[in-house]
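> Sequence plus the predicted model coming up.
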Amino acid sequence: MTSLLQIVLMLIHVAKWIVLAHVIMSWLINFNVLNLRQPLVWQLWNGLNRVLEPVYSRIRRILPPTAGIDFAPLAALLAVFAAEIVISNNLYAFG
């Protein structure tokens, strides 16, 4: 059981880095540091959006609408951190 929880914890770490990469990339695109006309940037951005948009859309249904600020990535990141804390605190209870 401990090995299974360690695998889940590793997947949570990957999810955390994917959300952080999406947030940082969105900032770089909005500040015109990255250009979506470049094929590599477009492919990365499109791939991250395809992975994260189903998660963000469910969170956006719960959160109240705000004026121009999207809190869905922040809520997703907080959920990932919370899941990481819960699993890491209970990891050795199953060992």
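All right, it came through fine. Numbering: from 1, shown residues only.

> contacts and neighbour counts: CA atoms only from here.
Noted.

> give me every residue that touches the residue lying closest to Val55 once chain neighbours are set aside.
Excluding the flanking residues, the one nearest Val55 by CA to CA, 6 or more residues apart in numbering is Ala76, at 7.6 Å. Contact analysis of Ala76 by CA atoms under 8 Å, 6 or more residues apart in numbering lists 19, 55-56, 59.

> try it against this one:
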Amino acid sequence: MVVMRLLELYCWVLLVSCIFVNLHAFGILDSRNRLVWKIGVFLERITEPVLAPVRRMLPMPGGIDFSPMVVLLAIQYLLEPALMKLLYSLAVG
């Protein structure tokens, strides 16, 4: 169950990162502010190792980055059910 909670937490981090990137891109957040810069670096370090390989495989139509959505969908519909089956089989068997 700890793994499931970590995946859920990572999904929230991905969503926060997407919101943060958009707020920065539209000039709402100022990266010259030290706190904003630190949060941005933290979110990038946490999400980039997972998003970068997906970004390399996907085209960017119109400059829109769909890699966070692909990762979120993969976690929700591929990884979580597989982990649930594995945990259930370990618990029952």
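That came through fine. A quick note: this is a predicted structure, and the numbers were derived from the prediction, not measured.

> Just give me the match in structure 2 for the residue nearest to Val55 of structure 1.
Residue pairing (TM-score structural alignment): Ala76 of structure 1 is matched to Val71 of structure 2.

> same deal with Leu20 of structure 1?
In structure 2, Leu20 of structure 1 lines up with Leu15, judged by TM-score structural alignment.

> once aligned to structure 1, how far is whatever helix or strand its match lives in on average?
With elements taken from DSSP states H and E, the one containing Leu15 of structure 2 is helix 2-25. In the superposition with structure 1, the average deviation recorded for helix 2-25 of structure 2 is 0.9 Å (mean CA distance after the TM-score superposition for structure 1).

> what residues does that helix touch?
Contacts of helix 2-25 of structure 2 (CA under 8 Å, 6+ apart): 29-31, 40, 43-44, 47, 68, 72, 75, 80, 83.

> Ok, stretch 57-68 of structure 1 next?
By CA under 8 Å, 6+ apart, stretch 57-68 of structure 1 touches 71-72, 75-76.

> and the gap between Asp65 of structure 2 and Lys85 of structure 2?
Computed with CA to CA, to the nearest Å, the distance linking Asp65 of structure 2 and Lys85 of structure 2 is 31 Å.

> Counting neighbours, go ahead and name the busier of these two.
Per other CA atoms under 10 Å, whichever of Asp65 of structure 2 and Lys85 has more neighbours is Asp65, with 15 against 11.

> element containing the closest residue to the more buried one other than its chain neighbours?
Distances taken as CA to CA, 6+ apart place Arg55 nearest to Asp65 of structure 2, at 7.5 Å, with adjacent residues excluded. According to DSSP H and E, Arg55 of structure 2 maps onto helix 34-57.

> Against structure 1, what's the mean shift for that helix, could you check?
Averaged out, helix 34-57 of structure 2 is 1.0 Å away (mean CA distance after the TM-score superposition for structure 1).

> Direction-wise, compare the helix or strand following that helix with helix 2-25 and give the angle.
Using DSSP H and E, the helix or strand that follows helix 34-57 of structure 2 in sequence is helix 67-74. Orientation check (axes from the mean of the first three to the mean of the last three CA atoms, to 10 degrees): helix 67-74 of structure 2 against helix 2-25 gives 160 degrees.
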